[in-house]
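Undergrad: The following comprises the amino acid sequence and a computationally predicted model.
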Amino acid sequence: MIQQSIVKIVAQTSLGHVQGSGVIIGDGEYVITNAHVIDRAVGTIEVSLHPESGPRLLTDGQVVFKSDDIDLALLKIEDSLGKPIEISRTLPNLGDSLILGGFPGIGGETLTATRGTVAGFQFDGATIKFDGQLGSGSSGGAAVNQQGKMVGIATRSSGEASAGSLGILLSAPVVSAALATELLENFRSEAMRIDSQYPLSILGIPAVATVLDGWDTSVTIGYFDMRAPNTTTAFLTEDYLVVGIFSMDRTPNETPKDILDRLIAESEGAYEIVPNSGIRPPIGFSNCVLVHNDERFEMSRFDARGTVVGAWWVSVAGLYSRFCISQTTQTTIIGFVESPSSEVSNDNRRWLAPPTIVLIK
């Protein structure tokens, strides 16, 4: 799988060329890498895919986003090369086995894959310590879990003898948070979309969102929400309203009801089902539940591993939250509405008229 998603990057500089690695994401027309790989590029950035057999595939890349603060860059490539990688929404567990793919300088023209484990975390999970080999040229390559999902990208070696020269990975949640907005807006620009509609397929969600003027959005890979003015998780106001959607891997034999039951159980008593709510699932969804938050419900990146919400989550006490499930063969889609009013949270117009999120089958 990683052979189809990890590319070699060569950037020409005034002092010669810099070699690194990158990962195909989005709809297949974008590549992520480290900012330091392309930082001094003065000409064309060469991006190439190297299959196990046959000739390499070559195209040019253009920088559309770069952050030196977190050492991350997003390239738009002229021609599609391979298959976009799936990005994990959650952090791995300590001791998990990972495979790191990249193009270290000593690895020749073919992809090099090394095994290692998660040796620890830094900065509240922003970076992951990796005990596998990470050579010069590996920067920007993907570390994937046993499901083939990217959990981080190689950034640097610790360089500390006492630490055994651990590799440092920028974690997938941080990559997602930093790039998702840029990826979505660039995708909208390419499609000449200047209105309020947001095609979420670039984030891995088969849906289109319509956002009202004045509303804020929160975006990561696999997650999108829109928030009414004066909506904050610091305290509850009568104007509070969030409409959102996120995706998770589908577990074999787990039904929509099983997922909703698990979501409620994982809240550890914060969510209580509202009886006799008379919910009719919106178009494209099969099962829904309306719950009331009796107390503030919050999960950290670490707490959310393996849960339905899957990532950092905050729900304010006093809210009514409606969750609805849709499933494909491989993915579960969860739509939600949060409001201090049970009537608003349970109103199908929140799913059928702006602000709204409509599934695309």
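TA: Structure received.
Undergrad: only C-alpha atoms for contact and neighbour calcs from this point on.
TA: Noted.
Undergrad: Do a quick rundown of the helices in the stretch 51-200 of the chain.
TA: 172-190 (DSSP state H, counting those that start in this stretch).
Undergrad: what about the strands in it?
TA: Assigned by DSSP state E, counting those that start in this stretch, the stretch 51-200 of the chain shows strands spanning 57-67, 72-77, 97-102, 112-122, 127-130, 142-144, 150-157, 167-171, 197-199.
Undergrad: Put this next to the previous one:
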Amino acid sequence: MRNDFFEKAASEILNARNLSKEIITNEVKSIFGETLLIAGAGSLFAGYGNSESDIDVLVIVNTENKLSQLPIMSYKNEERIDSEFYTLQDIESTISSLKNQSWPPPNSITRVEWELYFRCIQNLSRFASSKVIYISEDSQFKHRALDLLKEFYSDWFRKILCDWWNLEAVRFKLIADYIKSEDILLGCLKLSDSIQYLLSKEVASQGEVFMGRKWLPMKIEKTGNKNLMEIYKQSLDVPVTRKEAEEYYISLEIIYDQLCEINNLDNICIRFEFSQGVENWSISEETLLSKWRLRHLTLKDVPSGLLNNGYSCKLSEEHPSIKKLLVNDMVWAGLYIDKVNS
């Protein structure tokens, strides 16, 4: 794999903004240690950004210290450059972890676990859709850096992305089904999200691995698939009346069945836990719930597990209180595989 090819691709994008790879390199080199790789990332380098887009830069450095994201600015060119710094060990460890981790996880899931997994694949998707600006000539590290690039562009990562989008589509479809009897218009919004996750899966399978969801129509356009674009437009045509909602829901369910690749849900369980900002108080035989003390709800028969650490159930089970909590955005729902009873 020739790094001069990648550097040329990055240079063309930077030149359009009156920048150069030398300017970027001088901004970020030697801040935290020896720079091993600099890559232009984000929507601009993935091919979806515009003249107003910030320039995102991913930097891999040779250090054992903990690193964090820092914004830097090229004042001379009046361009904002957001940079994220990683160690080579960080990236290699993330790749190894994803390769050896099954998703959805077995026997349980928490919101924190979901967020960590999402963050891992999101970070790698930024590398996978990036353009290389600089690679160290140090022979000790250059080989490892090039091996990383091969990992980002490999089929295994594309499959992980597709599996992620597919499961998110299932998750939102289940939420939509769960709440549609309580609020079908909100159910339609959740089903619309589900369809767009399936479309993200379709374009990821064709190489569009950048995860920015707001760029979905441009990703679809790059694939040249007119059918996917029509489905996307249909998903956005969210109804405003109950009669329209029922027709809309049925039409999107047909599309869902055509695109979703997870058909057997027998061993799938769903786990609920309170969303961030939710507090609860026991008042007589009822539970008062508040989200950020701005939205309030009073319920009977809230599952005791939810009040403690979380509430899990089979997909066939329904709980009226959970429905109301979902409608009011007070619980998070995650999926896991029941290995114990399978």
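TA: Yep, it's here. Owing to the predicted nature of the structure, the values given are computational and were not obtained by experimental measurement.
Undergrad: TM-score for these two?
TA: After superposition, the two chains reach a TM-score of 0.24 (TM-score structural alignment, normalised by the length of the second structure), with 158 aligned residues with a C-alpha RMSD of 7.6 Å.
Undergrad: just to revisit the earlier point, and the strands of the stretch 51-200 of the first structure as JSON lines, adding mean neighbour count and distance to Pro256 of the first structure?
TA: Below are the strands of the stretch 51-200 of the first structure laid out as JSON lines (neighbours: other C-alpha atoms under 10 Å; distance: least, C-alpha to C-alpha, whole Å):
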{"stretch": "strand 57-67", "mean neighbour count": "17", "distance to Pro256 of the first structure": "38"}
{"stretch": "strand 72-77", "mean neighbour count": "23", "distance to Pro256 of the first structure": "36"}
{"stretch": "strand 97-102", "mean neighbour count": "25", "distance to Pro256 of the first structure": "30"}
{"stretch": "strand 112-122", "mean neighbour count": "17", "distance to Pro256 of the first structure": "32"}
{"stretch": "strand 127-130", "mean neighbour count": "26", "distance to Pro256 of the first structure": "33"}
{"stretch": "strand 142-144", "mean neighbour count": "30", "distance to Pro256 of the first structure": "28"}
{"stretch": "strand 150-157", "mean neighbour count": "26", "distance to Pro256 of the first structure": "26"}
{"stretch": "strand 167-171", "mean neighbour count": "26", "distance to Pro256 of the first structure": "29"}
{"stretch": "strand 197-199", "mean neighbour count": "19", "distance to Pro256 of the first structure": "25"}
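Undergrad: As a markdown table, the ones you listed with distance to Gln12 of the first structure would be great.
TA: Listed next are these as a markdown table, based on distance: least, C-alpha to C-alpha, whole Å:
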| stretch | distance to Gln12 of the first structure |
| --- | --- |
| strand 57-67 | 12 |
| strand 72-77 | 15 |
| strand 97-102 | 19 |
| strand 112-122 | 22 |
| strand 127-130 | 28 |
| strand 142-144 | 22 |
| strand 150-157 | 20 |
| strand 167-171 | 25 |
| strand 197-199 | 35 |
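Undergrad: so Phe141 of the second structure makes contact with Leu36?
TA: Yes - if you go by C-alpha atoms under 8 Å, Phe141 of the second structure and Leu36 touch, sitting 6.9 Å apart.
Undergrad: quick one, what contacts Cys162 of the second structure?
TA: By C-alpha atoms under 8 Å, 6 or more residues apart in numbering, the contact set of Cys162 of the second structure is Ser200, Lys201, Glu202, Ala204, Ser205.
Undergrad: Quick check: which element contains the closest residue to the fourth one other than its chain neighbours?
TA: Spatial nearest neighbour of Ala204 of the second structure, excluding adjacent residues (C-alpha to C-alpha, 6 or more residues apart in numbering): Cys162 at 6.2 Å. Cys162 of the second structure is located in helix 155-179, with elements delineated by DSSP states H and E.
Undergrad: and Tyr320 of the first structure, how far is that from Gln197 of the first structure?
TA: Counting by C-alpha to C-alpha, to the nearest Å, the gap from Tyr320 of the first structure to Gln197 of the first structure is 26 Å.
Undergrad: how about the strands of the stretch 51-200 of the first structure, which one is nearest His17 of the first structure?
TA: Closest approach to His17 of the first structure among the strands of the stretch 51-200 of the first structure is made by strand 57-67 (14.8 Å; C-alpha to C-alpha).
Undergrad: and the closest one, what other elements does it pack with?
TA: In this structure, strand 57-67 of the first structure packs against strand 45-49, strand 72-77, with contacts taken as 3 or more C-alpha pairs under 8 Å, 6 or more residues apart in numbering; DSSP states H and E.
Undergrad: For the last one, which helices and strands make contact with it?
TA: What that stands for is strand 72-77 of the first structure. If you count contacts as 3+ C-alpha pairs under 8 Å, 6+ apart, strand 72-77 of the first structure packs onto strand 30-33, helix 35-38, strand 57-67.
Undergrad: now with 10 Å?
TA: Strand 72-77 of the first structure sits against strand 16-25, strand 30-33, helix 35-38, strand 45-49, strand 57-67, helix 172-190, with contacts defined as 3 or more C-alpha pairs under 10 Å, 6 or more residues apart in numbering; DSSP states H and E.
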